[in-house]
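1. build me a model:
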Amino acid sequence: MNKIKHTAITAGALMLTLVPTVGSTGSLSGYAADTPPIYYYGGGNRLVSDEWEATISGFYGEYADLHEYKGNKENVVIPEYFEEMKVRECDIVWSDHPFVKSVTYPDVEFYSYYIADSNVEDLYLPYVTDASEICFEGNEKLKIIGFADSVNTLEFTSDAFKDCTALEKVNMPTEYKRVKVGSYAFSNTNLSEVDYDKPSVIGRSAFANCRSLKSVKLNNSEVDSRAFSDCNALEEISFSGSIALSDLSIYNCPELENIDLTDAEVTSDASFDNCPKLMNINSKPAFDSKTGDFVPEYKEFIFEHFASSDNVGFVDQYVTAQVRKVVAENITDDMTDVEKVRALHDWICRNTEYDPGDETSRKNHNDASVFMNETTVCEGYARILNLLCHDAGIETCFVQNGIHSWNIVKLGCHYFHIDTTWDDIDSSSISYDWFMRSDAEMKKAGGAHASWKICKPTSLHSFQSNVTPVCEYSMGDMNTDGEVGVSDLVKMSRYLLGKESISEDDLPLSDLDLSGNTDVFDMIKLRKVLVNSAE
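-> Below you'll find the predicted structure:
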């Protein structure tokens, strides 16, 4: 054993320098029998060896606290005993030792671990059960961390390994019974799998932006919002036992293909979103392209857990099939574009109810809301009309402002506003007060229609232009001068008498009764418009 220098420093003027012999029990011996014992209450006694620098601590000087590493090894094993005194604390800042790649702590309790900004790649912490004791955040070198197999409950507190971009593996204790992962605890790490076969609580964004994460297996877990978000490589999730998912627990995982629900009881709240390749449940297709519907064994589960989802593969397949079905049942080749849009407008109003009691719910703000919920709000109305019109060959776009959503469609060579929400009066009445309106008419109405901008709510609406169309003319503006007046009535009269022609592109402006033809009934309606405007 190397001798160590032992210096006792007190607040007074006296300073003793001793070279003691330390007994196996941690007590001091080798002094004269009549030498009074030295107590180390409060510490301050420096110990130095070839590898370590420490101070003695404890009421009787029975502990050694390590403060500095003086060696040059890449793989460092922290001793459980230093000069036969039990090591109780190690506050060495490993970033001061860039050559150290691996640190193994003994199976004893420590007060603190200083790993942040160091070059340590492999860390073994057998005693740790609560990662709040460790400072890891932002460490870009740490690759592997391990814990003693005997640990029963393991807790990773918020931000514990956040931005540890090289961290690729956490060796879980074989005997653990429960794990708790705090918010952002492993966000932006290089983990390739998460496999918790024991109960777990996973906090908000705990594994967000884990770019290499491919597989998640959870058993009896509570999963908070965005726990697995922006995991660009995630391909499969396996649930078993009781699984409680929160809002957007699984979000923006573009490569997710399958969820395994074997022996799982799932509760969720709008938990899946923006997973466009998710086509399978239990490794089987969830949608049947032959029937245009979900596979019967999964249909109830999907309606319960995915009715609020957007950009989910099998939900998008279902919406697309339902859109085609509605168009096929309501649109014929001999219809004019005005008739087509009116038929689709009417179908929505007949088959949808506004949901005034739950306006902010995610289930009312997605593409599937009309088909999977039968109630929705303005965004749901506008989204489905957008998809229906596009499938029917009508140019259309979705527009919104902070409080309302509706559509703009192109009929002939002119654009018009259509608001199915405000035209859906009740189950037995359909209005056309907000059907084929100009920009000027919308701005004059003000309120919820005072302003608008084009928006692509999901990938199903990718057909839209990025430019908001201009709805320049009102219905009845036959001469396209920007105003509806007597001259338009004269032009319609001359057209009906065969004395003047109207281009096919302008014909929608004359179809005021939305019948698909320009006839005397349109003239009567135009006269009423002029009389009402005069009043």
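2. from now on I want contacts and neighbour counts done on CA atoms only, so please keep to that.
-> OK.
3. so what touches the helix or strand containing Ala64?
-> The secondary structure element spanning Ala64 is strand 63-69 (assigned by DSSP states H and E). The contact list for strand 63-69, computed with CA atoms under 8 Å, 6 or more residues apart in numbering, reads 26, 51-57, 81-82, 85-93.
4. let me see the ranges of the strands in the stretch 401-535 of the chain.
-> 405-411, 414-418, 424-426, 429-430, 435-437, 453-454 (DSSP state E, counting those that start in this stretch).
5. so which of those is nearest Ala445?
-> Closest to Ala445 of the strands of the stretch 401-535 of the chain, according to CA to CA: strand 435-437, at 10.6 Å.
6. from the chain's centroid, how far away is the closest one?
-> Taking CA atoms, centre = their mean, to the nearest Å, the mean C-alpha location of strand 435-437 is offset from the chain mean by 37 Å.
7. kindly report the same for stretch 288-308.
-> Between the mean C-alpha location of stretch 288-308 and the chain-wide mean there is a distance of 23 Å, by CA atoms, centre = their mean.
8. now the second one, please; I'll put the structures next to each other:
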Amino acid sequence: MKMRNTAGKFKLVAFVFVMVAVIGSINLLTAYASTTLTSDDGLWSFTTDGELVQYLGNEAVITLPNKLKANGVSYNISKMQSGAIGWNDRTVEINIGANITGLGISAFPDLTSLQKINVSPENPKYCDINGILYNKEKTILLKYPQKNPTTVLELPDTFTYCRIGAIEKAENVIGLKIPASYTGKSRTDGDKLEPKFFPNLATIIVSPESPYFSSEAGVLYNRNKTELCWYPPKKISSSFTIPDSVKIIAMDAFKDAEYLRNLNLTSNIERISANFSGCKLTSINNITTREQYVNWDPSIKSVFQENLHYFEDQPFAISLVEQEVQYAVDNYIEEGMNDYEKLNALYSYVIEKVDYTSGDTWDDQYHCLSSVFLGDETVCEGYALAMSLLLDKVGIPNCVVWGRNLAVSSHAWNMVKISGVWLQIDATWDDEGDYAGQRYFLKTTSEYEKIGHPAPQSNINKNFTKYSFGVDKSIYNNNLPQCNIRIGDINKDRAVNEADKYCIRDEIQAYSRYSYLGYYNVLADVNLDGKIDMDDYNLLCDRIVLEDENILIGDLNQNGVLDEGDLVLMEREIEKFNTQQGYYNILADVLYDRVIDRYDYWLLRDLIYLPSFPVN
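-> The predicted structure is shown next:
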């Protein structure tokens, strides 16, 4: 019994001890939690545990303090938070004493006038070389002042990487010397040396002992020169030939290459990453004309074509596209053509020029306008963009639209304005291989929907105005044209009916009298042959009959059913068709092939005696 009481007392004492310890630790934490203060001189906010939070002054030269007073109490300073000094154009110099042993990850951000950072030689954690901040071992570059006067940046032999945001812009550097210690590997806590940091760089020199990189004529490569890593933007050379050993061109390797005008590719190149922004290439492999391009070595040309999207904004590519457009106009457009005939001819050109790709349809090379004019394969966006530029050239208003439905995840095509009416064309879906079909040619939105085509949802306005004749189509961004008047609806009452038969007679007369002056109305060109004549009248009459729900094809005695009496009358219709020139009765043309013959008779007989045979 005594042992149990003793054990109970021990447990109670232990519990009390633990609670006292916990409460004591809370009190200790509360007692020693840092507090943010403002220094008595008003220049700094800092914490009581000695960390600088923000510089509040406006001096051009800033010295990180050794001590600060607040409310008359002195505090030792040893650290600085990220961004404590930053985002101004006043600071030109920063002095760091031996007392500072902790700098936030993003030290001194966006100081656009900063020239140098001076570090005390006695500082155990940091140092500087020519006003550039490193860690003490000089393995990490911590901050490169944007206005540092260094023109040739010779990184120390121990350098391995830059801290994140260490180099924002080294605008005075024209020469870069890279030591053998630099690996160029990506890090979560650091940056690699990249072209964007050195806008005025003219040459790069790599230590011969580097196991990672090499340089030749001021250009940076990997060690065995299979990858071109960096072409300095201010390299003084108008032409450059990529070495035969190079298989890969790294991302932005040629970014802002100001003086480069000609680039010679080789057939050995296997991959080019996003590149050439800011360049002004006027030729590729010294090619400037369409004739030269057509006859270019296919093994090198294919490398270019696989990377068309990276070159599309270059002057030489713009010129080659314009030359190809001119070729299309010269060879497909004839003098005196009306807008329909021009449209139809250019539709044929695009479909004859390229094929829908059998490769990766998401590859950017197929989604650019150049894929049609300078390539061999494309996708819907390429067809549509190319058609748009061609129509700009001949003055036909147009735009590129995008849409989707349950069956089609994403698609692009065109809207065009002919005879004052907006209609749709789809060169992609009308590409029949060797010729252009007309199933998707000059249709309304409702007609498209009936055959499974998506409805237009948005405008695609690429930079057409970089071409001398390209038209800005941003006006359609929030106001897509309405395509709701179909061919045959000549009076535009949203129906093809008897009233249009009277209108088309006037159109036939007008066309016969004034077509030489360019008169043409696409709504009256029912058979879409570029002319308005009796063939259009006959076809319009057929459409009116075919679309009348109260009319049954084959019901020649018009009693509302197909029966043997219709077979008797069909015999007479066949005889009239064969003996009377120009005779035609659509009710007897059961096959609807503009011919009335025994095939219509046999089909009508099947429809009568085989009731389950589909009528429509």
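9. now what about the TM-score between them?
-> These two chains, once laid on top of each other, score a TM-score of 0.63 by TM-score structural alignment, normalised by the length of structure 1; 430 aligned residues with a CA RMSD of 5.1 Å.
10. save the strands of the stretch 401-535 of structure 1 as a markdown table, and put in mean neighbour count too.
-> Rendered in a markdown table, the data for the strands of the stretch 401-535 of structure 1 read as follows (neighbours: other CA atoms under 10 Å):
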| stretch | mean neighbour count |
| --- | --- |
| strand 405-411 | 24 |
| strand 414-418 | 23 |
| strand 424-426 | 17 |
| strand 429-430 | 14 |
| strand 435-437 | 24 |
| strand 453-454 | 18 |
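11. need those strands in CSV with distance to Cys275 of structure 1, can you?
-> Shown next, in CSV, are these (distance: least, CA to CA, whole Å):
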stretch, distance to Cys275 of structure 1
strand 405-411, 25
strand 414-418, 31
strand 424-426, 32
strand 429-430, 36
strand 435-437, 35
strand 453-454, 24
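12. how much does the helix or strand just after the strand holding Ala64 of structure 1 stray from structure 2?
-> Remark: after strand 63-69 of structure 1, the chain's next helix or strand is strand 75-77, criterion DSSP H and E. After superposition onto structure 2, the mean distance of strand 75-77 of structure 1 to its aligned counterpart is 9.1 Å, using mean CA distance after the TM-score superposition for structure 1.
13. which residues sit against the next helix or strand after strand 75-77 of structure 1?
-> With elements assigned by DSSP H and E, the helix or strand that comes after strand 75-77 of structure 1 is strand 81-82. Outside of strand 81-82 of structure 1, the residues that reach it under the criterion CA under 8 Å, 6+ apart are Ala64, Val87.
14. closest one to Leu123 of structure 1 among the strands of the stretch 401-535 of structure 1?
-> Per CA to CA, nearest to Leu123 of structure 1 of these: strand 453-454, 52.3 Å.
15. okay, now Leu390 of structure 2: neighbour count?
-> Using other CA atoms under 10 Å, the number of residues around Leu390 of structure 2 comes to 27.
16. er, Ile248 of structure 2 I mean
-> Neighbour number of Ile248 of structure 2 under other CA under 10 Å is 18.
17. and the nearest residue to Ile164 of structure 2 once chain neighbours are set aside, what does it touch?
-> What sits nearest to Ile164 of structure 2 in space, not counting adjacent residues and going by CA to CA, 6 or more residues apart in numbering, is Gly190, at 4.5 Å. Taking CA under 8 Å, 6+ apart as the definition of contact, the neighbours of Gly190 of structure 2 are Tyr161, Cys162, Arg163, Ile164, Gly165.
18. and if we set it to 7 Å?
-> Applying CA atoms under 7 Å, 6 or more residues apart in numbering to Gly190 of structure 2 gives the contacts Tyr161, Cys162, Arg163, Ile164.
19. equivalent analysis for Ile430 of structure 1, please.
-> Under the criterion of CA under 7 Å, 6+ apart, the contact partners of Ile430 of structure 1 comprise Cys349, Asp423, Asp424.
20. could you rerun that using 10 Å?
-> For Ile430 of structure 1, the set of contacting residues under the criterion of CA atoms under 10 Å, 6 or more residues apart in numbering consists of His345, Asp346, Cys349, Arg350, Thr420, Trp422, Asp423, Asp424.
21. and if you look at Ala445 of structure 1?
-> Shown here is Ala445 of structure 1, whose contacts under the criterion CA under 10 Å, 6+ apart are Asp439.
22. same check, this time on Ala270 of structure 1
-> Each residue near Ala270 of structure 1 by CA under 10 Å, 6+ apart is listed here: 225, 245-250, 304-310, 361-363.
23. quick one: it and Lys277 of structure 1, what's the gap?
-> Taking CA to CA, to the nearest Å as the measure, Ala270 of structure 1 falls 18 Å from Lys277 of structure 1.
24. do Tyr176 of structure 1 as well
-> Where Lys277 of structure 1 is concerned, Tyr176 of structure 1 sits at a distance of 34 Å (CA to CA).
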